[in-house]
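Engineer: next one to model:
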Amino acid sequence: MTFTVRAPASSANLGPGFDSLGLSVPLFTTLRVTPQAVTEVVPLGPELEGTPADESNYVYRAMELAAKRAGRPLPPARVEIGTEVPLARGLGSSAAALVAGIVAGNELLGRPLESEALLDVAAREEGHPDNVAPALFGGIVVATLDKLGTHYVRLDPPAHLGVTVLIPDFELSTSKARAVLPKEYTRADAVHALSHAALLAAAFAQGRLDLLRHAMQDYIHQIWRAPLVPGLSDILEEAHRYGALGAALSGAGPTVLCFHDTRASTERLHRYLHGVMNKNGLTGRVLDLPIDTAGTVVERTCQGREN
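Structural biologist: Sure thing, here's the model as predicted:
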């Protein structure tokens, strides 16, 4: 029986929550899987032009990861892949593909793995859980990865919290963005990161939108990556003057995320963000998005929607 898997994009770090904090947004990678005698992999749409149309495709390899964890061979199927998530922009395109594939593989096998095992498979493949956890569970997720497993707390987003993203028209690879980070940090920077990440998680949990601007300060990765993203430093320092509740580099970038209060207009914020792009000779999109709360969804053609 044919089924569809839909996994959302995600924004990770959110300032000080490096490799441990993220949220999901409603831009989706979608798989349509039909069991059949021979495996076919079919990338669809311009975003996936040039990606492998065989079993070396990242999504299909993710399906095989689920089979490996389950200790069973993956049955053959036709796998059609489409995505709305822009690649190499800091919106978790690889995490959405990975999670969609792992969930699809598990579904194809009859769901032998629980959600915690799916998260652990995904986090170990990515090397960190900050994108894959919200892609799988939706909402805002705090997660850690260690020798004993992947551990997480999922939070419903506070009321009236919305997201504005500036998505530039240039790509930035995660490997390049990680390469500029220092190998060591001072104790003061470590304390700053720990205290602000803790404050940010607490602010989300209690709906303290007034604390976001302060809690999202970061010295661990954003200051080092700022030269790779023209205008980032200006946005981090000035966006609050134009209605942003807080601002951060989204994942490894170059997308920049601003929180806003959904009860207020974002017109001034949009004008400001477009102005920053123009000032730096960039083009791109500015979008207002809700925080996705559903996470990855499976829908069977004849049985309705299932999570």
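Engineer: only C-alpha atoms for contact and neighbour calcs from this point on.
Structural biologist: Will do.
Engineer: ok, now which ones touch the residue nearest to residue 289 when sequence neighbours are not counted?
Structural biologist: Distances taken as Cα to Cα, 6 or more residues apart in numbering put residue 163 closest to residue 289, at 5.1 Å, once the chain neighbours are dropped. The contact partners of residue 163, by Cα atoms under 8 Å, 6 or more residues apart in numbering, come to 257, 258, 259, 260, 288, 289, 290, 291.
Engineer: from the residues you listed, which land in strands?
Structural biologist: Under the assignment DSSP state E, these contribute 257, 258, 259, 260, 288, 289 to strands.
Engineer: most neighbours among these, which one?
Structural biologist: Sorting those by how many neighbours each has (other Cα atoms under 10 Å) puts residue 257 first, at 30 neighbours.
Engineer: is it correct that that residue is in contact with residue 251?
Structural biologist: No - assessed by Cα atoms under 8 Å, residue 257 is found out of contact with residue 251, at 9.4 Å.
Engineer: before we move on, the earlier item: right, and the helix or strand after the helix or strand encompassing the residue nearest to residue 289?
Structural biologist: Following DSSP states H and E, one finds residue 163 within strand 161-168. Downstream of strand 161-168, the next assigned helix or strand under DSSP H and E is helix 174-179.
Engineer: just the buried residues of that next one, please?
Structural biologist: With burial defined by 16 or more other Cα atoms under 10 Å, the residues of helix 174-179 counted as buried are residue 177.
Engineer: following up with a second sequence; could you model it the same way so I can compare the two?
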Amino acid sequence: MSGGVRVTVPASAANLGPGFDALGLALALYDVVDVAVTGEGVKGTITGEGADLVVDESHLVVRALLATAKRLDLDLPGVQLTCANAIPHARGLGSSAAAIVAGVAAGYALAGREPDAGALQLAAEFEGHADNVAASLHGGLALAWAEPGPAYHAVRLEPHASLRPVLLVPAERSATKLTRGLLPATVPHADAAFAAGRCALAVHALTTSPGLLLTATEDRLHQDYREQAWPNTMRVVRELRGNGVAATVSGAGPAVFAATVDGRLPAGVDTTGFAVRPLAVDRGGVRTEQIGTNSR
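Structural biologist: I've put the predicted structure just below:
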């Protein structure tokens, strides 16, 4: 077994209310993946989240790694993965995006290259949208969009220094495919106009004027339509918002994202069934470093 790379990749909260498939915020909660090049085959171990999964060519990190190697003409006869996962799975915290970014970043590092626009394109092709993967790649606030092709793009914006997210993570899991199926094919023009204005305001609030976050994170595009999938999540969102906290569903749910400036929630809010986790904003994105064969 030769040396390899260690990839540290952050979680992310997407949508942030009105920014459906457009906004993502990187969070200081990390999966750490060691990738070593071996003679042949795919092997690995997982601790933490997803420890029950088998590491083979169907594993998402491996699939992303092999696709990146093919794109970069990198020869990988075999790989050994050691994953230490802290990002909860199927909660709306970007665990699949983080796995994809880990594989893509590892491929680039093994090829001796820095991630570029092609890395975002490849990661977004796996994910189907770029908000989470862009946040995990670049850190900070990601503003993502797609053009016909599809061609995926994103810009990184610097979140306001006072932003202190609080995540409320339930034990129950959700599935993006299921919750997307609850969305209507069309929405009223008034709701679309409302979303456009609020999404623009959300970018301003998250980067410049946190005092506007409660108004800026109002949503009419997706959260109410998907309430049947996670009614307790929407109860907490509404209770927090009624107490002046800019709360939204995190990604596809069922976790709740609360944008605060002090990392605290109001006393008396019923968070039964949720683990309350204050988290810093990750501002650096995915990190890679060279490791030897005995690093862990």
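Engineer: let me know the closest of the contacts of residue 163 of the first structure to residue 62 of the first structure.
Structural biologist: For those, the residue nearest residue 62 of the first structure by Cα to Cα is residue 291; the value is 25.2 Å.
Engineer: wouldn't that closest one be in contact with residue 22 here?
Structural biologist: No - here residue 291 of the first structure does not reach residue 22: they are 10.7 Å apart, not a contact under Cα under 8 Å.
Engineer: more neighbours: which of those two?
Structural biologist: Neighbour count, other Cα under 10 Å: between residue 291 of the first structure and residue 22, residue 22 has more, with 30 against 20.
Engineer: now the host helix or strand of residue 236 of the second structure on the first structure. Mean distance?
Structural biologist: Take DSSP H and E as the rule and residue 236 of the second structure turns out to sit in helix 231-242. Comparing helix 231-242 of the second structure with its match in the first structure after superposition yields a mean distance of 3.2 Å (mean Cα distance after the TM-score superposition for the first structure).
Engineer: between that helix and strand 256-260, how many degrees?
Structural biologist: In terms of direction (axes from the mean of the first three to the mean of the last three Cα atoms, to 10 degrees), helix 231-242 of the second structure departs from strand 256-260 by 10 degrees.
Engineer: and helix 231-242 of the second structure, how far from the chain's centre?
Structural biologist: 21 Å (Cα atoms, centre = their mean, to the nearest Å).
Engineer: any idea which helix or strand comes after it?
Structural biologist: Later in the chain than helix 231-242 of the second structure, the nearest helix or strand by DSSP H and E is strand 246-249.
Engineer: which other helices and strands does that following strand contact?
Structural biologist: Secondary-structure packing of strand 246-249 of the second structure (3 or more Cα pairs under 8 Å, 6 or more residues apart in numbering; DSSP states H and E): helix 213-216, helix 231-242, strand 256-260.
Engineer: would you format those as JSON lines with distance to residue 109 of the second structure included?
Structural biologist: Shown next, in JSON lines, are those (distance: least, Cα to Cα, whole Å):
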{"stretch": "helix 213-216", "distance to residue 109 of the second structure": "37"}
{"stretch": "helix 231-242", "distance to residue 109 of the second structure": "39"}
{"stretch": "strand 256-260", "distance to residue 109 of the second structure": "32"}
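Engineer: out of these, nearest to residue 48 of the second structure?
Structural biologist: strand 256-260 (21.4 Å).
Engineer: residues in contact with that closest one?
Structural biologist: 13, 16, 163-169, 213, 233, 236-237, 245-250.
Engineer: got it, and stretch 170-179 of the second structure?
Structural biologist: Residues contacting stretch 170-179 of the second structure (Cα under 8 Å, 6+ apart): 89-92, 226, 229, 252-255, 273-275.
Engineer: closest to residue 6 of the second structure among those?
Structural biologist: Among these, and counting by Cα to Cα, the member closest to residue 6 of the second structure is residue 89, at 20.8 Å.
Engineer: now do the same for that closest one: its match in the first structure.
Structural biologist: Under the alignment (TM-score structural alignment), residue 89 of the second structure pairs with residue 87 of the first structure.
Engineer: what about the closest residue to that match other than its chain neighbours, how many neighbours?
Structural biologist: The spatially closest residue to residue 87 of the first structure, leaving aside those adjacent along the chain, is residue 93, at 5.6 Å (Cα to Cα, 6+ apart). Around residue 93 of the first structure there are 25 other residues, counting by other Cα under 10 Å.
Engineer: one step back: wait, which of the helices and strands packed on strand 246-249 of the second structure is closest to residue 188 of the second structure?
Structural biologist: Per Cα to Cα, nearest to residue 188 of the second structure of those: helix 213-216, 19.5 Å.
Engineer: same for the closest one, what does it pack against?
Structural biologist: helix 189-207, strand 246-249.
Engineer: could you tell me the angle between the first one and strand 256-260?
Structural biologist: Angle between the axes of helix 189-207 of the second structure and strand 256-260 is 50 degrees (criterion: the same axes, to 10 degrees).
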